[in-house]
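Q: Turn this into a structure:
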Amino acid sequence: MRERSRPGSTRVVRSWKWTAFSLAIAAAGAGGAALLWPRGYGYWALGAALAGAAVAAGVFLSSGAAPCPSCGGEIAPLGFGENRYVRCPACGGYSEGEGGAIWAIEPDRVAGRPEFAIPLAGAWRLPGLCCACGEEAVRTERITIRRAFTRGSPTSPRLPNLTIEAPHCARHTGGAALDGEASREFSVEAMKGYLTVLRVRSYRFYRAFRELNGG
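A: Model prediction:
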């Protein structure tokens, strides 16, 4: 992170939807404690109250929202301090920020680890760029993920393992990783079934993938 504001930045304001969500969690914890305490479950009641308060506090502190600096769509939830690599659900652009503002990251950004998330659904092609730095790729690096059940149920059919030959230049390795967890970036897609996400270090590669595959 560098300066606290810059041209094109947008302000983070409180999202009352996420604030209400945090209050609902706190109320649920208090309600559970109220039910357990009269029945002699004092420790359980205290645990329910503390757990609810802790979760609610975390949500409350990250209950901000801001217009996407690239398209104007809402990005939420956001913290009111530092935000790193937050993805707009509308345009797919990534932003970062601090001091109550966010701004679009530069097109050639290279993250320290695979951060930029690409959902792998349907047919897709990989661009001929290094997924670690965005320069021309000259070789590939094989990555594999052992995928679980279609909808997370032991009775659902298991999906086949997924192997990708991730493009790399001669200088870099480890530019990509496969993620089988339902991430917050794609919560809606994940609810439809098992979702595999390809994460890459190069934002240029990420943008090229989306352009190549109509994303």
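
Q: going forward, measure contacts and count neighbours with C-alpha atoms only.
A: Will do.

Q: which residue packs closest to Ala49, ignoring adjacent ones?
A: In space, and not counting its chain neighbours, Ala49 is closest to Gly29: 4.7 Å by C-alpha to C-alpha, 6 or more residues apart in numbering.

Q: Please generate a structure for the following sequence too, so the two can be compared:
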Amino acid sequence: MALSEQVRKGERTRAALIRAAIVRFASEGFNRVSLTDIARDVGVSPTAVYRYFPDKEALFEASVDADAEALVAVARDALNRDVDGSLLELLGSLAAGLVTAARAHPLVARVLAGADIMTPARILALPTLAVFRSELAELLALGQSVGAVRRDLDAAEAALGLETVVLNHVGYLVASATTESHEPDARWAAVVGLLDAALRPLSGAVPPAESRDGEARPR
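A: This next block holds a predicted model:
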């Protein structure tokens, strides 16, 4: 077998293990699933799993990351919509879309609802979310360049904060089996109001990198 074909076969096997793991972990939870179960579903030996993942936890994280790709796609779509500058409408639409997507992807829904082993820090460290967070930071930086977002904010930190708030809210909605697809509740509206106030430029504020006469100032 040529090396390139071996590589493709390995990639197919790894992908098959992740697909099988998503189904198993979603229906049974982390603790009740064994690597032997997943290997049997794919038709490989249990030892073959270790060629691709060092342990069950690594396979679990890879499976959650793969399942989270659908939620990130929903988030990208929501951020591309025109909501007339309303952060409340944007984040409300985003949260509702993520809840709907999570119901179609029960593994990531379990994790966001706190039903399995991943801590919030490990969820935010997932590669799929890290890529999306960098895209969100770029969007915020663009907002800063046109004066829609405060220029003294660190775009990457602001993106992390926004993502954390939205994911926590989605986890709450999934865990409580409710949606926010229509009018948001007062608590969520208050949180978004604070975010909006934190992001918007202060009226009449001078950009921190410039003085009033337009000359650069030391930071």
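
Q: what's the TM between chain one and chain two?
A: Overlay of the two chains. TM-score (TM-score structural alignment, normalised by the length of the first structure): 0.27; 97 aligned residues with a C-alpha RMSD of 5.7 Å.

Q: circling back: does the residue nearest to Ala49 of the first structure sit in a helix, a strand or a coil?
A: helix (DSSP: H, G, I helix; E, B strand; the rest coil).

Q: show me the contacts for it.
A: Contact analysis of Gly29 of the first structure by C-alpha atoms under 8 Å, 6 or more residues apart in numbering lists Ala48, Ala49, Leu50, Ala51, Gly52, Ala53.

Q: Now do the strands in the second structure.
A: With DSSP state E as the criterion, the second structure has no strands.

Q: coming back round to it: okay if I get the contacts of Gly29 of the first structure as TSV plus neighbour count and secondary structure?
A: Output for the contacts of Gly29 of the first structure, formatted as TSV (neighbours: other C-alpha atoms under 10 Å; DSSP: H, G, I helix; E, B strand; the rest coil):
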residue	neighbour count	secondary structure
Ala48	21	helix
Ala49	21	helix
Leu50	16	helix
Ala51	16	helix
Gly52	23	helix
Ala53	20	helix
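
Q: how about these in JSON lines, adding distance to Val200 of the first structure?
A: Shown next, in JSON lines, are the contacts of Gly29 of the first structure (distance: C-alpha to C-alpha, whole Å):
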{"residue": "Ala48", "distance to Val200 of the first structure": "39"}
{"residue": "Ala49", "distance to Val200 of the first structure": "40"}
{"residue": "Leu50", "distance to Val200 of the first structure": "38"}
{"residue": "Ala51", "distance to Val200 of the first structure": "35"}
{"residue": "Gly52", "distance to Val200 of the first structure": "35"}
{"residue": "Ala53", "distance to Val200 of the first structure": "35"}
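
Q: now, which of those residues sits nearest Leu36 of the first structure?
A: Nearest to Leu36 of the first structure among those, counting by C-alpha to C-alpha, is Ala48 at 8.9 Å.

Q: Contact partners for that closest one?
A: Contacts of Ala48 of the first structure (C-alpha under 8 Å, 6+ apart): Gly29, Ala30, Gly32, Ala33.

Q: For it, give its distance to Arg11 of the first structure.
A: Ala48 of the first structure sits 35 Å away from Arg11 of the first structure, going by C-alpha to C-alpha, to the nearest Å.

Q: What of Pro167 of the first structure?
A: Distance of Pro167 of the first structure to Arg11 of the first structure, given as C-alpha to C-alpha: 37 Å.

Q: just Arg142 of the first structure next, same as before
A: Using C-alpha to C-alpha, Arg142 of the first structure is found at 41 Å from Arg11 of the first structure.

Q: The nearest residue to Ala101 of the second structure once chain neighbours are set aside: how many residues sit nearby?
A: Nearest residue to Ala101 of the second structure, sequence neighbours excluded (C-alpha to C-alpha, 6+ apart): Leu71, at 5.9 Å. Residues near Leu71 of the second structure, counting by other C-alpha atoms under 10 Å, number 24.

Q: Then the one 5 residues further on?
A: By other C-alpha under 10 Å, 14 other residues sit near Arg76 of the second structure.

Q: Distance check, it against Ala101 of the second structure.
A: The spacing between Arg76 of the second structure and Ala101 of the second structure, counted by C-alpha to C-alpha, is 13 Å.

Q: what's the answer for Arg19 of the second structure, then?
A: Per C-alpha to C-alpha, Arg19 of the second structure is found 17 Å from Ala101 of the second structure.

Q: Out of these two, name the residue with the larger neighbour count.
A: Counted by other C-alpha under 10 Å, Arg19 of the second structure and Ala101 do not tie: Ala101 has more neighbours, with 20 against 17.

Q: Wait, that one touches Val72, no?
A: No. At 9.5 Å, Ala101 of the second structure does not count as touching Val72 under the criterion of C-alpha atoms under 8 Å.

Q: Quick one: end-to-end distance for stretch 199-207 of the first structure.
A: 12 Å.

Q: Revised request: answer the last question for stretch 97-116 of the first structure.
A: Counting by C-alpha to C-alpha, you get 16 Å between the two ends of stretch 97-116 of the first structure.

Q: Could you export the contacts of Ala48 of the first structure to CSV, including columns for distance to Leu178 of the first structure?
A: As requested, these are exported to CSV (distance: C-alpha to C-alpha, whole Å):
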residue, distance to Leu178 of the first structure
Gly29, 36
Ala30, 39
Gly32, 38
Ala33, 40
